[in-house]
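Asks: here are the coordinates; sequence isn't available:
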């Protein structure tokens, strides 16, 4: 997880995505292992993972994802296609980055409008 800079892993039976067992987060490791005095090197994934994984359809919008995260108090959702195939994980960081890009676009729209008004009025002759 550290080497790949990820905070969560989907846990499945046999290493494939056929049967999802749960999710292992960096928080699970800290709270269920480190804080209880159990060595994270010797503890098994099944002992500390969260057995439930919340998911959202690949075609859902960010508002729906945020509502699911908020109502369940989670920072990550499995993204599923074809009903059950996990195609990725959506994190709160991903949502913030996407919304940040939208805010930058809105800022650019406002700035361009202000520039057009400020410089456009100088170039436009006044009508009596």
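Replies: Yep, that arrived. Since this is a predicted model, take the numbers as computed values, not measurements. Numbers count the residues shown, from 1 in each chain.

Asks: contacts, neighbours, all on C-alpha from now
Replies: Fine.

Asks: is it true that residue 55 touches residue 78?
Replies: Yes - between residue 55 and residue 78 a contact is recorded at 4.4 Å, counting by CA atoms under 8 Å.

Asks: mind listing what residue 53 touches?
Replies: 22-23, 77-78 (CA atoms under 8 Å, 6 or more residues apart in numbering).

Asks: With neighbour count as added columns, please give those in CSV.
Replies: Output for the contacts of residue 53, formatted as CSV (neighbours: other CA atoms under 10 Å):
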residue, neighbour count
22, 19
23, 23
77, 22
78, 22
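
Asks: out of those, what pair is the most spread apart?
Replies: Pairwise distances across the contacts of residue 53 peak at 11.4 Å for 22 and 77 (criterion: CA to CA).

Asks: Please name the residues that touch residue 92.
Replies: 75-76.

Asks: take the one below as the second:
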């Protein structure tokens, strides 16, 4: 019997505004103990920002993380998946696009995130 993304995803969506600074995003990631946040405006997904993005696309280039916005550093138009898709499809998308997280979208709005950890553990932590 197939397992579905909605059964293993982390349903809480942690997001930042596109104009939020990288420092704000990093502080939120630390507080939530997560490695990435969604960049969204009015419920519309604009991108995904990871700790790796901040390190490689900003800090390594010497930009000021207090003044640079998340929208300038995030991965725009990320690969997404629906909650009713099979977990095997999520894993295939992650492999194909070499990503560790997929935003889960329903009716154009983010409703969760599925990560490699979710797939390996069979779902989000209780």
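Replies: Ah, there it is. Remember, it's a predicted structure, so these values are computed and weren't measured experimentally.

Asks: State the TM-score obtained for the two superposed chains.
Replies: Laid over one another, the chains give 0.69 as their TM-score (TM-score structural alignment, normalised by the length of the second structure), with 95 aligned residues with a CA RMSD of 1.5 Å.

Asks: re earlier: of the contacts of residue 53 of the first structure, which is the nearest to residue 1 of the first structure?
Replies: residue 23 (12.6 Å).

Asks: Not counting sequence-adjacent ones, nearest residue to the closest one?
Replies: residue 10 (4.6 Å; CA to CA, 6 or more residues apart in numbering).

Asks: so the one you found is in which element?
Replies: In the assignment (DSSP states H and E), residue 10 of the first structure maps to strand 8-12.

Asks: Tell me which residues are up against that strand.
Replies: 1, 18-26, 76, 78.

Asks: Could you list which of these belong to helices?
Replies: Of the positions in the contacts of strand 8-12 of the first structure, residue 26 sit in helices, assigned by DSSP state H.

Asks: Let me have the contacts of strand 8-12 of the first structure in a markdown table, extended by distance to residue 66 of the first structure.
Replies: Listed next are the contacts of strand 8-12 of the first structure as a markdown table, based on distance: CA to CA, whole Å:
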| residue | distance to residue 66 of the first structure |
| --- | --- |
| 1 | 24 |
| 18 | 27 |
| 19 | 26 |
| 20 | 22 |
| 21 | 23 |
| 22 | 20 |
| 23 | 19 |
| 24 | 20 |
| 25 | 19 |
| 26 | 21 |
| 76 | 10 |
| 78 | 13 |
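
Asks: and the contacts of strand 8-12 of the first structure, which two are the farthest apart?
Replies: 18 and 26 (23.4 Å).

Asks: so what's the residue sitting nearest the centre point of the first structure closest to, chain neighbours aside?
Replies: Central residue of the first structure (CA atoms, centre = their mean): residue 91, 1.8 Å from the mean position. Distances taken as CA to CA, 6+ apart put residue 76 closest to residue 91 of the first structure, at 4.3 Å, once the chain neighbours are dropped.

Asks: How about the contacts made by the aligned partner of the one you found in the second structure?
Replies: Alignment note (TM-score structural alignment): residue 76 of the first structure maps to residue 101 of the second structure. Counting by CA under 8 Å, 6+ apart, residue 101 of the second structure touches 94, 113-116.

Asks: what about the helices in the first structure?
Replies: Under DSSP H, the first structure gives helices at 26-32, 45-48, 62-72, 92-123.

Asks: can I get those helices in CSV with distance to residue 5 of the first structure?
Replies: Listed next are these as CSV, based on distance: least, CA to CA, whole Å:
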stretch, distance to residue 5 of the first structure
helix 26-32, 11
helix 45-48, 18
helix 62-72, 21
helix 92-123, 12
